[in-house]
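Student: What follows is a protein structure lacking sequence information:
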């Protein structure tokens, strides 16, 4: 069992001590409407791990209640992910659709109890009747239907007599509940769609909140563990089970924080866009955060599970550094994989005083790795080294081969440069070298001191391989769209050279290429005739160095923005002062309900907002920045500790309103204000961030993007209008995000006609 006791395991242990359950039963219940990603891996590790730790079992259940989005290929991918991570579900795979008859019977029971009714309001009317966080909702007039009428309508809904959206089944709870999800939530909706398992047998499908808790109960689940976004749904979960009076033991829901990783997106919509628009090469592209992508990259199940264990189980959402995931795969492979030599950018070395050939004994593993295995390295007078391991005019601290400085060839001899051969353009094409016969590794008596050993391959026996150098898919810490993609996330080297034993002996499928990183034989494209290796991860975290070295990045790294969401849990009533502020914000300033609610309830935030407003009267834009960006800072600091002032925020908003900078650039400027306290105008001027709105400047950039992407232009004009976002994103990227998005949209639309 895990040594550390997270809060979920504490709950489980308390329940077992109280004899609440005889056995711990958990479940992993994904909806089969997409390929699983690393966020699913965390949920898998938690649910299956807790069941294992307490000698219980975990079910794998497909929550297949939406026939329009689900598919058997996603079912197979989810099953494969669980098995690859090393877990085994109890019995057969379960499906919510298997319980449709039982769930429907429970719905009928609620109607008979007077606890559910068929509503005929439109979707828009239901939304309107729901009320707001400060105002109670109104119950539908259809809630007065008799039990007999409701039963008749429900039966006819099931039989397919009505159109989609014509009726819904709702629970009758409380239209004034503080938790807005309890305001007569939907239990069933009509959906005339073919289900991948039940076919056309059903014309109504249960909503998540109804089907989920009942499926847990039917399966005998003890602990229903889900992510934090379902916290407010817990009240419905309990209401359904308690109202039906289901016999004990019954399940209870517990929530944990979902996984967020910087430099990564896990939204199904955004991942789908990457695949459909060709930004990546399918769901198993090694740059994707999908389980299939991570597997093809070369990640091991052990590294993923270790990552999930290290980040722990929290109650509050936070952002995890992707460097921690990269550390876990390095840590796992360091003690497992053979070390071999590969040259990515070959430079020929001719050793003029060496004659013949020989085979050198070389271990696959360093002394601190407790594994055995070795190979023969062919060696002759012609070899290749990495081009950047030679410098004709070396900088300080360069310890590899130079005209004056010898270097050791790993597992072989020390060589010295004698002559540099160049082509007509001055490019180095070959090095003439000499070797020191008494410097052989393991029996060196030369007395020559060198500070470095470099990798090399024999020119005659080396194998040509394709090497795919994968890097992070996004260039910024908190990516928002395709304009944030890293243009250097994949570099393909077609003619790298590798020592022959890697191909002929196949000691493993994962390797450490000496001084390069960890690599994996691509499981899809690799053949003995055309080997392909994927870079898993570098030997060190190079991104941290990049961030420090780049003093004027096009898009600085920034903390992931905390998304403001409407809080629909138990909300304390507003005080008189808060109500007055809310009324002013919504009625006089025309702020949205959510933003107004956030500001009105927080005295520090409202004071900051009103101080900014006194400096510049733009309530809507100011409110958005204060309730999001400023609120994030005030969570951890007092207003007096902030480096920026309300007047500076007002100045920032004025620059947005006057279209001097875009909203996106404004966020970048704000991050600089947080750390430096400088005025926004000074930051914009110093970093050249003024928004480009002149069509005459933007138009040539669009022309250039279109010229470089003729295939996409042709596809767009042939009807693939989804590519519009691609062109806009490329233009914004080319301008470092400084182009006015509205002007770009208008011009791109004109030029693509």
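Tutor: Alright, I've got the coordinates. Every value quoted in this text rests on a predicted model; they were computed, and no experiment measured them. Numbers count the residues shown, from 1 in each chain.
Student: When you work out contacts or count neighbours from here on, use the C-alpha atoms and nothing else.
Tutor: OK.
Student: what element comes up after the strand or helix carrying residue 656 heading to the C-terminus?
Tutor: Element membership for residue 656, per DSSP states H and E: helix 646-657. Note on helix 646-657: by DSSP H and E, the next helix or strand toward the C-terminus is helix 663-676.
Student: just the angle between that next one and helix 646-657, please?
Tutor: If you take axes from the mean of the first three to the mean of the last three C-alpha atoms, to 10 degrees, helix 663-676 sits at 160 degrees to helix 646-657.
Student: Who are the packing partners of the helix or strand that helix 663-676 is followed by?
Tutor: Note on helix 663-676: by DSSP H and E, the next helix or strand toward the C-terminus is helix 680-687. Here helix 680-687 touches helix 646-657, helix 663-676, going by 3 or more C-alpha pairs under 8 Å, 6 or more residues apart in numbering; DSSP states H and E.
Student: and the comparison structure, right after this:
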């Protein structure tokens, strides 16, 4: 983690104390459930777990908490591995919770033999009713008094598939009057007749997450089980499982505040709903906060990791402005991305006094903030495109762009003056006729008259057709509501068809550019073709956000 955030990372201080008090090695894990794609909140956990272990000479496992075959899929497993690798991390070992199903079953049998677990006949609704409330204690189930022998027999029959889904569960026998509802005889096994992505049809009973997770950590020798604050109330159950199942290793659960971003959904369930109901074009839609979506949009691993380090690690929940994430991609690209020009909404300009058929090549810096990137050549001829918004026939005061009789500067080129406006039958402006002053060529030391407007442009005869996708927040109301779909922004995507400079013909997927005045863009890896480039706007050029 970055040095300037050392004081805010309380977990680091805990690890230092543990090492001073006899810990030999630090072992962390990143334990996603493969029921969706990873998002920016997971990136914070990835950075935290991998970099803490690395800093203290430890190791980090990637472990899939695949205990629910009804929601999990190999597609999610592969996407998770790909996202972690793309961020630049290597796990020490790849593990699956399903690899431990035999041992988990045996530990559940051990609890039954110790009189600390029993088979429950009540339905899910009845269990919930008996559990009580925050103000009222729960009631003991009639099944709680079953004999150890009967519980062992029923659990064995559950394993053999003699019961239907929901017909029976196994509950830990702890304390129905506990002030912590998580300790009121929680369910630790349920029946699910479903094919598992890793174990196939070997099992029809599966451990609950709250039972499986502490066992997985203990089996792997995890020293620090780092999780988000919603698991704080489950820590007593976590410790109970490790202790009563007689696990040799004793992992330490530590909770930290999850990442909450303005105007951003941070729930895999809700993100899946956006995908399933076609609000977005898949998990890697550039509007999605998934790592694959950010990657397709054009975010870099470096920017994401710097953002995760900068926000620090705290105990209290807070809301981070999404503009902070945007700040770090700007900072990362400003010295890396080549500068070039594009026209998103083209208006044709004919320079009537420029020789017909002639094309000259002008010099332009690739990136003024990085001289090592050198210069590029851009064509200039009689016909160019400018932005429609850079011309007004009847402009207001203090409008310094192009209008009849006004002179402006073309970026890297000449001064031009608008003389005539060509319209179609409906009165729409379709073409401008201008003249240029050959003495005003950029880079020649011209010191004559001054103009206040500078326009970007693209030479028309060599221009390459392109599509530009401009993104706004996917979610309008950062506070959410009863139905988050009501906050989905219907205008989160604008598509424009225009042109880029001729030298963009060699642009490849995921190449990144800064387009003059428009922002930073990424060549879409899915939809771009040799015939037509597709650019995703990563972020606009400027923001009012300050660190």
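Tutor: Done, it's in. What you see is a predicted model, and the numbers here were worked out from it, not measured in a lab.
Student: Could you tell me the TM-score of the two chains?
Tutor: Scored against TM-score structural alignment, normalised by the length of structure 2, the superposed chains reach a TM-score of 0.94; 539 aligned residues with a C-alpha RMSD of 2.0 Å.
Student: before we move on, the earlier item: how about the helix holding residue 656 of structure 1: buried residues?
Tutor: 646, 647, 648, 649, 650, 651, 652, 653, 654, 655, 656 (16 or more other C-alpha atoms under 10 Å).
Student: Aligned to the third one, what sits in structure 2?
Tutor: Just to be clear, that refers to residue 648 of structure 1. Matched to structure 2 by TM-score structural alignment, residue 648 of structure 1 sits unpaired.
Student: Among the helices and strands packed on helix 680-687 of structure 1, which comes closest to residue 242 of structure 1?
Tutor: Among these, helix 663-676 comes nearest to residue 242 of structure 1, with 46.9 Å by C-alpha to C-alpha.
Student: Determine the number of other residues adjacent to the spatially closest residue to residue 2 of structure 2 that is not a sequence neighbour.
Tutor: Of all residues not flanking residue 2 of structure 2 in the chain, residue 309 sits nearest, at 6.0 Å (C-alpha to C-alpha, 6 or more residues apart in numbering). Residue 309 of structure 2: 21 surrounding residues under other C-alpha atoms under 10 Å.
Student: returning to what we had before: so which elements touch the helix holding residue 656 of structure 1?
Tutor: Using 3+ C-alpha pairs under 8 Å, 6+ apart: helix 646-657 of structure 1 touches helix 603-615, helix 619-625, helix 663-676, helix 680-687.
Student: Please identify the buried residues of the helix or strand in which the residue nearest to residue 2 of structure 2 is found?
Tutor: Taking DSSP H and E as the definition, one finds residue 309 of structure 2 inside helix 301-311. Neighbour-count burial for helix 301-311 of structure 2, counted by 16+ other C-alpha under 10 Å, picks out 301, 303, 304, 305, 306, 307, 308, 309, 310, 311.
Student: Closest one of the residues you listed to residue 167 of structure 2?
Tutor: Using C-alpha to C-alpha, the buried residues of helix 301-311 of structure 2 come closest to residue 167 of structure 2 at residue 308, 44.5 Å.
Student: which residues touch that closest one?
Tutor: 43, 44, 47 (C-alpha atoms under 8 Å, 6 or more residues apart in numbering).
Student: so who does the second one touch?
Tutor: For residue 44 of structure 2, the residues meeting the contact criterion (C-alpha under 8 Å, 6+ apart) are 259, 305, 308, 309.
Student: Just give me the neighbour total for residue 532 of structure 2.
Tutor: Neighbours of residue 532 of structure 2 (other C-alpha under 10 Å): 14.
Student: residue in structure 1 matching it?
Tutor: Using TM-score structural alignment, residue 532 of structure 2 pairs with residue 530 in structure 1.
Student: got the contact list for its match?
Tutor: 464, 465, 466.
Student: neighbouring contacts of the host helix or strand of the last one?
Tutor: Taking DSSP H and E as the criterion, the element that holds residue 466 of structure 1 is strand 463-470. Outside strand 463-470 of structure 1, the residues within contact range by C-alpha under 8 Å, 6+ apart are 286-287, 344, 489-500, 503, 530-537.
Student: Drop anything exposed from the residues you listed.
Tutor: Buried among the contacts of strand 463-470 of structure 1 by 16+ other C-alpha under 10 Å: 286-287, 344, 490, 496-500, 503, 531-537.
Student: Quick check: closest non-adjacent residue to the aligned partner of residue 24 of structure 1 in structure 2.
Tutor: With TM-score structural alignment as the criterion, residue 24 of structure 1 lines up with residue 26 in structure 2. Here the nearest residue to residue 26 of structure 2 in space, its sequence neighbours aside, is residue 58; by C-alpha to C-alpha, 6+ apart that works out to 4.6 Å.
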